[in-house]
Each structure stands twice: as C-alpha cells, then as structure tokens.
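Colleague: Could you look at this predicted model? Sequence included:
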Amino acid sequence: MKVAIFTDTFLPQINGVTNTLSKLAEYYEANNIKYLIFAPDNDVEKNGNCNIQRFFSIKFFLYPECRIAFPNTFRLSTLLSDFKPDIIQLMTEFNMGLAGLKYGKKHGIPTVSNYTTNFCQYLNYYNLDFLNNYIWTYLRWFHNQNDLTLCPSEEIKDYLKNKGISNTDIFSRGIDSEKFNPELRSEDLRRQLGINNKLVFLYVGRVSPEKDLDILIDAYREVYNKYGDKIALVVTGEGPYLDKCKNDFPKGTIFTGFKKGKELAQIYASSDIFVFPSSTETFGNVVLEAMASGVPVIGADAGGVKNTIKHKINGLKFKARHVNELIDLMVELIEDEDLRNTLSINARNTGLRRSWNKVFNGLMDTYNDILLNKKNSDISA
C-alpha cells in the first residue's frame, strides 16, 4: 500500500495532529508501508527527509505556530504522479488538504479526511463566531467529498452527524506507555520546582482562551485560598493567554514554559493530579498522557475527553465551564488519598490498553476496506 498524506500542520509544530503523524510515520516505516507527507514549510528546519515534501507557507493569525500553505500545483502533481498513491489521507481541511482532495478526485484515488479540530468552537473565544456558518458550510462540503471521514471519538462522530457530515468512522489515538510512565516521577524535579511536600496539580497544553483556563483560574484560586501552601499548580505550555495566567493565578503558581520529550514525561509523573478544563477537544491527547503517567485526571465532560474519562473509575468529570463542580472535584481529590490511588492505577491501565500499534492496525483495516470497495466498484462498472 502507498499512502499520500496531506497536512496543514507538521513538525516542529507540536499538537495532536503532528503527534499522530509522527507516530504514524514510524508505523509505516516499521511495516514497510510506503508514504509521502505533503506539509507546510517552517522557519526552523530544512527538509532532510525524502518522505516529507514541504511547500511555502505563512503563519496563521489565530495560531502563529500553525501555517497556511500555498502548494505549488505543478510540483505536487509531479510528485504524486511519480509516487502513485493507492489512497490519500487528508489530516486537515484547508490548503494542503484541499490540494490532496482535488488530486484524488481528478485521478480517481480514494480520499479519507480527518476531523481533528473544533475550529468553530474556537472562533467563539476570539469573538469571530460570525464566521461559524461560513466555515461549517465549507467543512460539510469538504468532508462529504471524501470516501470516509475519520474522527477521534464517539462524541465527535455524533457531533459531525448533527452538523450534516455523513459516512464517518473512528480513528482514535494511542499513547506510548513506556515514554509516559509513573516510574519517571522525580523528587529532584519536585525540589527544583519548589513543590516537594505539596500536593501538585498540573495543566499541560496550549495556554489560550479556548482551553477554558479562565475556569481553572477561578477554581484554583478558590482551592488555594482554602489549602494555601499545602498545594501547588504547575502550568506547562505557552500561548497568548500566558500573561493573563501569570497575573491571575495565585502567587506561587509555577510556569515551566513549553516542554517535550523526557522533560514533559517527568513533569507528568512528578505531579499528583492533572486538571484539564477544556471543553473544545476532539480527543485531548494530554489526558491520555497523564493517565499513562499514572496521574488522576479531572476533565470537562465534553468533546473527546468525555469518552476517555470514566467518572470515578479512571478519572473525574465535571460539567463543562461549571466552576463550582470543578472546585468540588479538586477538593475531593485533595482530601481522599484512597480515591487518588484508585484513579491512578486505573488511569495507568487505560494507557496500557491504548497502544499506537492497535490504533494504526485498525486504520489499515479501514483503508483496506476502502480499497476493496473501490476495486469491486471498478469491476462492476
């Protein structure tokens, strides 16, 4: 099988799409599946991998770390004609994804789209909600052009159905449970951060309005007023909301900046409770990272997070944007060590069951079904 992948975001950008793509590339190479990735260029590194073809791009105004690509149609067509893909995988819906869709339609190659980002929900946080109808009109057109649209959770599958996007299936996400591991807990790191002998809450993710951090600010301030220096909060990540967070979170809140690799894994494992207020996630990779690290999770009962957390089994859920419910759950985990321990064990087991290999094997089954259907349609035609 040969797979051509089109994406509007790729390494060195770090997000759910790029994380999935990097793992998928590793899987393709390990299983001798030929692939070619078409992605935006960037300001950091030159292309040194023949499997990755980059195209001129500019920064996206809402997300400066993301790019808007302007693919050269002649170069793209030449590369694809030489490669001869069996299937085209569209990880994103905009310029690169649209280029892949057009090529697939023109040459009769099956295309599979992925819904990974709740763009219209994000617009509400930036006072751009007047664009919602226009974007949904485009998204419906784009996804319904494909042989199949994949989404990361049942919640999002139902959401897309209600929005008029048909023929969907699940392409979930996995976790590297060796990389994210409770054994990486580091007392040295806790001392360096000044959180030894404290119960530590952790947030990891983009520090931006659509992550509902205003809810976490209000909740943690209330909890901190009750428990003081017995607790601490670590915020790991960067984004446009960072200055407000530094100003509004209680004194002593620790901001580590952006972390990745072993440093990030150690921060997870060295914390005691992961709190993730975002109600806009299509999946929420960070929730699975925390679980694999054996850290009890509190998350919003919304989006993809809703499907990952089983309340009082491997985590706790609160009604999205309900500050008082979040406060109550934070207090409950502070007070109930037995519950923390139970959630920690079950969270780790959840991570162990969510291997990338299992996820990608399922994806390959999906692609083989699509190719078989095409072959049968060609024969009957």
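Modeller: Cool, the structure landed. Numbering: from 1, shown residues only.
Colleague: hey, let's count contacts and neighbours off CA atoms from now on
Modeller: Will do.
Colleague: For the helix or strand that contains Trp136, could you pull out the residues that count as buried?
Modeller: Using DSSP states H and E, Trp136 falls within helix 132-144. Using 16 or more other CA atoms under 10 Å as the test for burial, helix 132-144 gives Trp136, Leu139, Phe142, His143, Asn144.
Colleague: Identify the residues contacting the second one.
Modeller: Residues in contact with Leu139 (CA atoms under 8 Å, 6 or more residues apart in numbering) are Glu93.
Colleague: rerun that using 10 Å as the cut-off
Modeller: Glu93, Phe94, Tyr115, Phe119, Asn133, Gln145, Leu160, Lys163, Gly164, Ile165 (CA atoms under 10 Å, 6 or more residues apart in numbering).
Colleague: A strand includes the last one, no?
Modeller: Read it as Ile165. No: under DSSP: H, G, I helix; E, B strand; the rest coil, Ile165 sits outside any strand and is assigned coil.
Colleague: Now do the helices in the stretch 51-200 of the chain.
Modeller: 73-83, 95-107, 119-125, 132-144, 154-162, 187-193 (DSSP state H, counting those that start in this stretch).
Colleague: can you list the residues that contact the fifth one?
Modeller: Under the criterion CA under 10 Å, 6+ apart, residues 115-118, 139-140, 143, 149-151, 153, 163, 165-172, 281-283, 302-307 lie in contact with helix 154-162.
Colleague: Try it again at 6 Å.
Modeller: Gly303 (CA atoms under 6 Å, 6 or more residues apart in numbering).
Colleague: adding another structure so you can compare the two:
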Amino acid sequence: MTRAQYASARPRRATTTTRATTTTTTTTGGGIFRPKRRDGDAGRANARSTATRNAAVVVARRRAMTRTTATATATTDARPKRRVAIFVEPSPFSHVSGMKNRFLRLIENLREMGDDVVVITPDRDPPKEYHGAKVIGLRGFVLPFYGTDTLLCSFGLDGRVWREFKENKPDLVHCAVPGGMIFGAMTYCKAMDIPLVESYHTHIPHYIPRYTWAGLVKPMWDLIRFWNGYASTTLVTSSILENELRGEGCKNLQVWDKGVDTVAFNPSFKSEEMRKRLSGGRDGPIIGCVGRLGAEKRLGDLKDILAKLPSNVNLAIIGDGPERKRLEEHFAGTNTVFTGMITGDDLSAAYASLDVFVMPSPSETLGFVVMESMASGVPVVAVAAGGLLDILTNPGDVGLLYPEYDYDKAAEHVKMLLENDSERQRMGAASRADVEKWGWMSSNRNLRENQYSKGLERFFKLRNLRKAIKAIGIRRRAVAVFDFLISGQHILQVAIFAAAVSALVYARQAGPIATATKVKAAFGATSWLNVAESAISKAGPVLAPLCLTAITTLAAIIPFVPTQPLFIMAGLFFGPAYGAALGLCAAVCAAAISASASRARGYR
C-alpha cells in the first residue's frame, strides 16, 4: 500500500530511515516456514488483488471517519468548550516513543471536539502550532545516564508560560509524569488555582535499578505519591499499573483507555521487499520486535529465545536507542538484523511483514508496539508482565504469554506459530479484530467527557472544602481568643483585686479626702473621676450608694466587665468600711440573680 492511497484518510509524516546493520551466520537450506515464490503473472494478479483490498479499506475508513466526525460534532455542541494546557516530556514532536502517538492523537482529538489546546514541551525545534494547538517549546536537558539527545527534560518554568496563562487561563492542566515538568505544572496550578490532571506513563521505579542506584527506588515512590496527592486525578495506562500504584498508596486513579491507529497499521502493508530487508536477504521465517533500544526493554533476552529455535529463523530488531551498540555486539554471530529507526509506511510494512512479534520487556506500562503489531495482523508472543496483561487478556485466542525468564516456553510458543500456518493466520486475524475496537477518538472522548470531568468535580469539591475549613479556622481562632479571655479572667481578677486592696490600704492611711484629691490630680481635671464625684454629690447620701451598688451588680453579671474599678470607687468615695459593704452587697445580689436565672432555664 502506498502513501498516496492513504493520504485522504489520515495525514502522514515524512518517511525517514537510518542505516541498517546486519549480523549473519550461515543459514541452512531448509526451514519450517518458507515464503512461496510467485511467477510474474501471479505477482501481477496479487498486486491487483491487494490494490482492490486497499481501496476497500480506504472507503470503509472514510465512512467510519465521517460517522465519527458527526458524532464528535454532536457531542461537542452539547459540551462546554474548554481550554486545556498539556505539559508533556519528552517532546511528542521529536522523540519517538509510545507516548508520542498517544499525545499527538490527544491533541488532534481535543481540537476536533472544539477545545482550545496549548502544548508545553521541551524541544529544540518545536512547531509553532500542531493541528491548531499552540506549542510553547522550552529549553531542556539530557539525562546523563540515558544518551539520547531527543529525550529532553525540563522543569517547565518559563516566562512565556506565565504570560500565556495570565492572558488565557486554562480550565485544566494535563501533565505527563514522571518527570520535571510536573513541578512547573504544580507551580502554575497552585498560583492560579487551576485543576491538575496527571497521566503516568513511564514506570521509573522499574528503570532506576538498570540505570542508576537501586536505593533511589523508595524516594521515587515517595515523589509519585506526592504528585498523586496534589493532582485531582491520576490517569494510568493499564489496570495492572493501576493496581500496583494503588498498592503503593496512590489514590484517585483512572485507566486512560488504550488506542491504536488501525489504518496506519494494517496487514495490507505486508511486502516481500520489506521481508528481505528484515531478514538480510536470507530465506526463513522472521520474528521481530519494535521499540526503543534501552536496557529496561530486556531485548537481549531475544537471543536466548532465538537460540532455542531452528537455525533458519531470522530476528529483526526495529528501532534505535542508547543500547544499540551493546546489543549489536551481544547478537553477533546470529541471524539478526538491526534496522535502525523506521517511520511512516516503512514502519507499517515492517510490522506487517513479520511472522511473529516477540515482546520480552516486563516494564511496559501498556505496550503500544504490541497493539500496533496486532493491528498489522501479526500474532504476539509476550512476557506475562506489566501492561501487556491488559492487552492480551485472552491468551491462546489472541496472542500467547510466557512467564518471565522462561525462555523455553517462549521458544515453544514461537515455534508452534511458525510451524502451524493455519493457527498463525487465525491468531493474526483474531488479533486484528480485537484491536479494531480500540479507536483513539472514543478513548479521548471518554477522557474529555468523563475522566477530565471527574477530576474537575473533585477539584471544585476540594476547593469548597478548603474554603469551609478556612472559615472554620477563623472561627476557631476567634473562639481561642475568647477562651483565653475567659481563662485569663482569674489572672485579671487577681491583679485588679491586688490593686484594689493596695488602694484601700493607702486610702485608710491617708484618708479618703486626701486620696481622692491625689487620684483626681493623677487623672486630670476632666477625668471620669470628676464626673463620678459630681454625680455622687448630686445624688445624695442615700441614692448614691444604691446606684453604685446596682451598677456593680450589673457589671458582675455581664461577662468580661471587670468589677474591681467599681469596688475601688466605693472605697474612695464612701470610705473603706462602707465601700466594702457596698461591694459585698453587690456581689451577693449578682450571685442571687444569676442563680435565679439558671434555675429558670432548668439548670440545677
């Protein structure tokens, strides 16, 4: 199938390939699976048949896309438009990985559903926009232990992002973790009160022992729990990973549905020319694996499997990465071809031209290459670990699984498929049928309408709860002040009582008139003492003591009103003995009134 035949179905990127390195040994003449040679007429007939099938696929795909677009438009009309900021590292525009397809399709689908999207990613030469989404490229740094210059990391802090968010505040921030970008995303969300959704893609705790020191695994889990605790929701790529993170104390987890491009990866791309390239021109069946050549992928295990297979079996390792040189040395002397990086239609042809796809990596959070192989109609033999268990849910019918490190079982599965043509074809067709239901639009529509909404709902619920807690905190502080005043009344009463006794002793020695004169001089001519003295003089010797006793009684009943100044006034103006009698009378009256009021309310 050519690029032109699919151009109208979906835009494709330019095809680029790097050099292919082939390591060979002498092969035997026989084989358990030998491609049939066709004569010229048969080849032309096959080409016409292939073209007819391809045309039918394109027409069916166009009809499906039309129905999907109509459904998406109707859904968009019913849903409010959002502005979504996506923080992702490494860059989906320059670094090839499973995340690349997922985030490119997410950006495309969100735009198709009517949302505004801004993408923040570390990239040396990012596009200004992608599918109508604005792209802000940040400076990044290369990890010292992972020698790939396209895998850039960043902490996400940049003045352009601040300005963009101030001018057009996002309704939601979606950040890929783990990585440094999450710290920047958390900073923006905290400062501007924006909901944060994180999606967990690379299982770093499994990678750490292979690249650094195993003692860093526990601190890494602490960081993962910290990020999870801040985010409104955390998306994971498989239920297996969901269970593992939940077992480590993470909460609010949701599985982001898988998706695969069933047009780009299709059995119709199979070609004899690509088979010759993958086998180095040798006859015999071809098994292979596609992916980044990293230590965590355990691609070296393929040599143990290959050694247990017939000698005419060829192995194709498709991709590039920091471990390529070491792997080439490891596979020296075997029927192994390293193709380097392949993209576009060549990658589609490479998938479809394999006889069996073998996946030895136990660290996959999902395994996009396995789904792409299934979409290409190639049966899969994979290790029973990680997210692969979420894809091959019915082994034996769709794909085969082997226990980790059990290379005998893996070789047994591969050999059975290579020797049994009908079973291999049946399983390839079943694999294709199984992945056809995993469309990107349905996956990302569910993400937008349900999973994002669930995160937003939790964010606003927690924000209202924080406001309530803040109000409760203010009330608690006010209560604490009143509690202090009440509990401090004893100290205040003692202090004022001591001052009153001292004043009375001084008054007894100096005499009431002299004391009053000195107090008046201390407070000034216009003080409240002059007003009180004038009022007592006008009231007379009977009414004045009664009024002062009533005022003192009322002050004793009302909370937080000190009575000691009134006791002092009674001693100053009526003498120590008479003033003490008036204070005692006021205290008795206040106690009687309080007791009567308490009984009336039912207190005993």
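Modeller: All right, it came through fine. Values in this document were obtained by computation on a predicted structure and should not be read as measured data.
Colleague: quick revisit: of all the buried residues of helix 132-144 of structure 1, which comes closest to Leu326 of structure 1?
Modeller: Nearest to Leu326 of structure 1 out of those is Trp136 (CA to CA; 31.3 Å).
Colleague: Regarding Ala430 of structure 2, what is its secondary structure?
Modeller: Applying three-state DSSP: Ala430 of structure 2 is helix.
Colleague: Just tell me what it corresponds to in structure 1.
Modeller: Ala430 of structure 2 maps onto Asn346 in structure 1 when the alignment is built from TM-score structural alignment.
Colleague: which residues sit in contact with its match?
Modeller: Per CA under 6 Å, 6+ apart, neighbours of Asn346 of structure 1: Asn314.
Colleague: Nearest to Lys319 of structure 1, out of the helices of the stretch 51-200 of structure 1?
Modeller: Comparing those by CA to CA, helix 154-162 comes nearest, at 14.9 Å.
Colleague: Would you mind measuring from Lys297 of structure 2 to Ala595 of structure 2?
Modeller: According to CA to CA, to the nearest Å, Lys297 of structure 2 and Ala595 of structure 2 sit 84 Å apart.
Colleague: which bit of structure 1 covers stretch 67-75 of structure 2?
Modeller: Under TM-score structural alignment, there's no match for stretch 67-75 of structure 2.
Colleague: Mind listing what's buried along that stretch?
Modeller: Ala72.
Colleague: hang on, the earlier thing: out of Lys297 and Ala595 of structure 2, which sits in the busier spot?
Modeller: The neighbour comparison of Lys297 of structure 2 against Ala595 (other CA atoms under 10 Å) goes to Lys297, with 18 against 13.
Colleague: Which position in structure 1 pairs with the more buried one?
Modeller: Structural alignment (TM-score structural alignment) places Lys297 of structure 2 against Lys211 in structure 1.
Colleague: what's the nearest residue to that match if we skip its chain neighbours?
Modeller: Nearest non-adjacent residue to Lys211 of structure 1, counting by CA to CA, 6 or more residues apart in numbering: Ser278, 4.3 Å away.
Colleague: What strand or helix carries the counterpart of the one you found in structure 2?
Modeller: Aligned counterpart of Ser278 of structure 1 in structure 2: Ser361 (TM-score structural alignment). In the assignment (DSSP H and E), Ser361 of structure 2 maps to no helix and no strand.
Colleague: so Ser361 of structure 2 sits right up against Lys297, yeah?
Modeller: Yes: using CA atoms under 6 Å, Ser361 of structure 2 is in contact with Lys297, at 4.5 Å.
Colleague: Show me what the lengthiest helix in structure 1 is in contact with.
Modeller: The longest helix of structure 1 (DSSP state H) is helix 356-380. The contact list for helix 356-380 of structure 1, computed with CA under 6 Å, 6+ apart, reads Gly174, Ile175.
Colleague: which parts of it are buried?
Modeller: Trp356, Val359, Phe360, Leu363, Thr366, Tyr367, Ile370, Leu371, Lys374.
Colleague: Counterpart of the first one over in structure 2?
Modeller: For Trp356 of structure 1, the equivalent position in structure 2 is taken to be Trp440, counting by TM-score structural alignment.
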